[in-house]
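Sequence and computational prediction follow.
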Amino acid sequence: MTARGTLRVATVQFAVTADPRHNGRIIRRFMARAKAARADAVHFSECALSGYAGSEFTTWDGYPWETLRQETEHVMAEARRLKLWTILGSTHPLTPPNKPHNSLFVIDPRGCIVDRYDKRFLTVGDLDYYSAGDHWTTWTLNGVKCAALICFDVRFPELYREIKKLGVEMVFQSFYNARVAKRGPHIHTYIMRQTAQAQCGINYLWMSANNSSAWYSSWPSVFIRPDGFIVGQLPMNRAGMMVNVVDTHKTFYDASGRFRADTMRGQLHSGTQPRRDPRSRNRTAL
């Protein structure tokens, strides 16, 4: 384990498929690579184990739930063997007729699931396949407070403000923007990383943001520091892993830092307001 207040994070991307067995084999190989690279935690993309409904398949009819359960147990056993925190994108079935959750499982070095984040904001397409989550998932890893979010959550700044209020420093956010119909750059190529960067810079958060690398993948996995700067990026459309270090002892550019706490308490200005000055109150006079 690295020094307290720091984390070595392995961010992984690969071409997610509809086959949990195939995905599971790839996941376990990357877990071994992450351990060899001295990572404290390994992070996988949205639905990395289960496959992503609406893309890899279009119905839950005949889905191999028992196989998914077995593969999840294999990943848990590997986390225990390697003594490695594992943030696993998958699907969590509910009681029929409820649709399953799109989830991130937080697996500790004992191989135990310590919590599960369920995607709160579902896209219009997701609504056909998934049920929304209703809770925060936070945990402390080596003195660093972490949280989980998934893909479309990135469009909702309120989520980042709330986890900031909880004292979160590091976000594991898993995405799926792959197998797009247009075989080339499109809007996600130009806005997804940038939106994640903005959320980090506005709220002073570290982030591991990964994507499936299945062709065509709109953008590559990135690692973002609290000023919004991308410090690591994988190649597009290729499986790979990168290891980056979260160091909460370092200080980065934070223009809004002085005013953030007041803003979160509802004070939507900085400095003093001359409320009694008639020249301030009269907005129609020169």
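On my side now, so go ahead. Values in this document were obtained by computation on a predicted structure and should not be read as measured data. Numbering: from 1, shown residues only.

hey, let's count contacts and neighbours off CA atoms from now on
Fine.

The residue nearest the centre of the chain sits in which helix or strand?
What sits nearest the mean C-alpha location of the chain, by Cα atoms, centre = their mean, is residue 173, with 0.5 Å. Assigned by DSSP states H and E, residue 173 belongs to strand 170-174.

Residue 261 too?
Residue 261 belongs to helix 257-264 when assigned by DSSP H and E.

The stretch 51-200 of the chain: strands as residue ranges?
85-92, 101-107, 113-118, 138-141, 144-150, 170-174 (DSSP state E, counting those that start in this stretch).

hmm, back to that, give the buried residues for the helix holding residue 261.
residue 260 (16 or more other Cα atoms under 10 Å).

any residues touching the helix or strand following that helix, and which ones?
Using DSSP H and E, the helix or strand that follows helix 257-264 in sequence is helix 278-281. For helix 278-281, the external contacting residues (Cα atoms under 8 Å, 6 or more residues apart in numbering) are 274-275, 285.

Including distance to residue 164, could those residues go into JSON lines?
Below are these laid out as JSON lines (distance: Cα to Cα, whole Å):
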{"residue": "274", "distance to residue 164": "30"}
{"residue": "275", "distance to residue 164": "31"}
{"residue": "285", "distance to residue 164": "41"}
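
Show me which of those residues are buried.
Here, 16+ other Cα under 10 Å leaves nothing buried among those.

next, the one to line up against it:
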Amino acid sequence: MTIATAQPPVTCDPAANGTAIRTLMRQAHERGAALVHFPEGALSGYAGQAKQHFSAWNVDWTLVRQELDATRVLAAKLGLWVIVGSNHRLSDGHRPHNSLYVISHRGDIVDRYDKRYLSHTEITDFYTPGFTPTTLDIGGYRFGLSLCIEINFPEVFLDYLHRGVDCVLFSTFSHDPIFDVIARGHAATTNQWISVSVPAQCSTAMPAGIIGPHGAWLTQCTSDGNTDLTFATLDRNAPELRIALHAARPWRATARDGSIYQQRRVNDPGSRDRTVW
């Protein structure tokens, strides 16, 4: 299965964002991708990029909805799955969710991931937290969704591993180069693919790209602040992934279960007493 990871410019103008998203969707389709993955806030804009703008709740929700609908129509036309970041409006004056919409190849919103681990600024001033992990099955592969500072919480990626996820779609609006190191570490220790989508203006710190289950980048966009799109094919039988997928991942599952160690536990005074030689 071929997936595309996008690196679009993300502004506070949903119309400009929608145009950039749909341009990259067409390019992803032309190159045979079944799914294209966009960054945090890709459609609506992200609160962190313009706090004054969002602190006044100056969000044109009508325009956000129009651009989302136009994106859904194009997804159906192309037969393309789209994972796109956006604020999600709530009712009764509640702050929005910071979300990823899951748009199917038929143009339907079939699920949504609401960011669970919010930063201090986000939870204080901008967003309502979510509480539910999101997985989806496409083309024989299972995907999990994650947003920004959740990269700092290994339990998010371990939980997706226990749920049988093959690839985590990680969207961020961050200019922190340490995310590169952490994302590769998660991929290597959980033996999952991780797609990392960032805005073009953040690419100088970490370009968008796709990390293999062995912890190495398979492909990356440019790091010069420009719009880009990159592709990788998820293939469980790729020779370079044999150890990660067919040795390390099943062995670590057995190790986490613990039974192999319990079977070899001995009743020995030298083992019980940890204060003696």
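Thanks, I have the structure now. Everything numeric in this text was worked out from a predicted model, so none of it was measured.

Take the strands of the stretch 51-200 of the first structure and write them to a markdown table, including distance to residue 249 of the first structure.
As requested, the strands of the stretch 51-200 of the first structure are exported to a markdown table (distance: least, Cα to Cα, whole Å):
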| stretch | distance to residue 249 of the first structure |
| --- | --- |
| strand 85-92 | 22 |
| strand 101-107 | 25 |
| strand 113-118 | 26 |
| strand 138-141 | 15 |
| strand 144-150 | 10 |
| strand 170-174 | 13 |
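
Could you point out which of those strands sits nearest residue 125 of the first structure?
strand 101-107 (12.6 Å; Cα to Cα).

Quick one: average offset of that closest one versus the second structure, please.
Once fitted to the second structure, strand 101-107 of the first structure is off its aligned match by 0.6 Å on average (mean Cα distance after the TM-score superposition for the first structure).

List of residues touching that strand?
Residues contacting strand 101-107 of the first structure (Cα under 8 Å, 6+ apart): 46-47, 76, 79, 85-94, 113-119, 130-133, 148-150.

Please repeat the previous calculation with a cut-off of 6 Å.
Identification of contacts with strand 101-107 of the first structure by Cα atoms under 6 Å, 6 or more residues apart in numbering yields 85-92, 113-119, 130-131.

ok, of those residues, which come out buried?
Members of the contacts of strand 101-107 of the first structure classed as buried by 16+ other Cα under 10 Å are 85-92, 115-119, 130-131.

The strands of the stretch 51-200 of the first structure: which one's closest to residue 209 of the first structure?
Comparing the strands of the stretch 51-200 of the first structure under Cα to Cα, the one sitting nearest is strand 170-174, at 5.0 Å.

quick one: which of the buried ones among the contacts of strand 101-107 of the first structure is nearest to residue 109 of the first structure?
residue 85 (5.2 Å).

check contacts around the counterpart of the closest one in the second structure.
Counting by TM-score structural alignment, residue 85 of the first structure corresponds to residue 81 in the second structure. Residues counted as contacts of residue 81 of the second structure (Cα under 6 Å, 6+ apart) are 35, 103-105.

Go again with 10 Å.
Contacts here follow Cα atoms under 10 Å, 6 or more residues apart in numbering; on that basis residue 81 of the second structure touches 3, 25, 29, 33-37, 72, 75, 102-109, 138.

do residue 153 of the second structure as well
117, 182, 186.

In JSON lines: those residues, plus distance to residue 225 of the second structure.
Supplementary listing: those in JSON lines, determined by distance: Cα to Cα, whole Å:
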{"residue": "117", "distance to residue 225 of the second structure": "27"}
{"residue": "182", "distance to residue 225 of the second structure": "21"}
{"residue": "186", "distance to residue 225 of the second structure": "25"}
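
Neighbour-wise, which one of the residues you listed leads?
Counting by other Cα atoms under 10 Å, residue 186 has the largest number of neighbours within the contacts of residue 153 of the second structure, with 25 neighbours.

Distance check, the aligned partner of residue 5 of the second structure in the first structure against residue 162 of the first structure.
Matched by TM-score structural alignment, residue 5 of the second structure corresponds to residue 11 in the first structure. Computed as Cα to Cα, to the nearest Å, the residue 11 of the first structure to residue 162 of the first structure distance reads 24 Å.

Those two: which has the busier surroundings?
Using other Cα under 10 Å as the criterion, residue 11 of the first structure and residue 162 rank with residue 11 on top: 31 against 14.

Would you check that my belief about the more buried one contacting residue 210 is correct?
Yes: between residue 11 of the first structure and residue 210 there is a contact under Cα atoms under 10 Å: 6.6 Å.

what residues are shared contacts of those two?
Listed as contacting both residue 11 of the first structure and residue 210 by Cα under 10 Å, 6+ apart are 43-45, 172, 174, 221-223, 233-234, 241.

ok, which pair from those residues is furthest apart?
Using Cα to Cα, the pair of those lying farthest apart is 172 and 234, separated by 16.1 Å.

Which parts of the second structure are helices?
Per DSSP state H, the second structure carries helices over the ranges 14-30, 51-55, 61-78, 120-121, 154-162, 178-190, 242-243, 249-257, 259-262, 269-272.

okay, these in TSV with distance to residue 94 of the second structure next?
Formatted as TSV, the helices of the second structure follow (distance: least, Cα to Cα, whole Å):
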stretch	distance to residue 94 of the second structure
helix 14-30	21
helix 51-55	13
helix 61-78	14
helix 120-121	16
helix 154-162	25
helix 178-190	30
helix 242-243	48
helix 249-257	41
helix 259-262	47
helix 269-272	56
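
Out of those helices, which is closest to residue 134 of the second structure?
helix 154-162 (8.8 Å).

That closest one vs the first structure, average distance?
Compared with the first structure after fitting, helix 154-162 of the second structure deviates on average by 1.2 Å (mean Cα distance after the TM-score superposition for the first structure).

Tell me which residues touch residue 153 of the first structure, please.
119-123, 159-160, 173-175, 196.

Buried ones among those?
The neighbour-count criterion (16+ other Cα under 10 Å) marks 119-122, 159-160, 173-175, 196 among those as buried.

so, if you compare the residues you listed, which one comes nearest to residue 167 of the first structure?
Closest approach to residue 167 of the first structure among those (Cα to Cα): residue 160, at 10.7 Å.

can you tell me which residue in the second structure aligns to that closest one?
Taking TM-score structural alignment, the alignment pairs residue 160 of the first structure with residue 157 from the second structure.

my read: its match touches residue 188, true?
No: under the criterion of Cα under 10 Å, residue 157 of the second structure makes no contact with residue 188, lying 11.2 Å away.

hey, what's in contact with both of these two?
Joint contacts of residue 157 of the second structure and residue 188 (Cα under 10 Å, 6+ apart) are residue 194.

about what we covered before: contact partners of the helix holding residue 261 of the first structure?
Outside helix 257-264 of the first structure, the residues that reach it (Cα under 10 Å, 6+ apart) are 161-162, 164-165, 201-204, 254, 256, 266-271.
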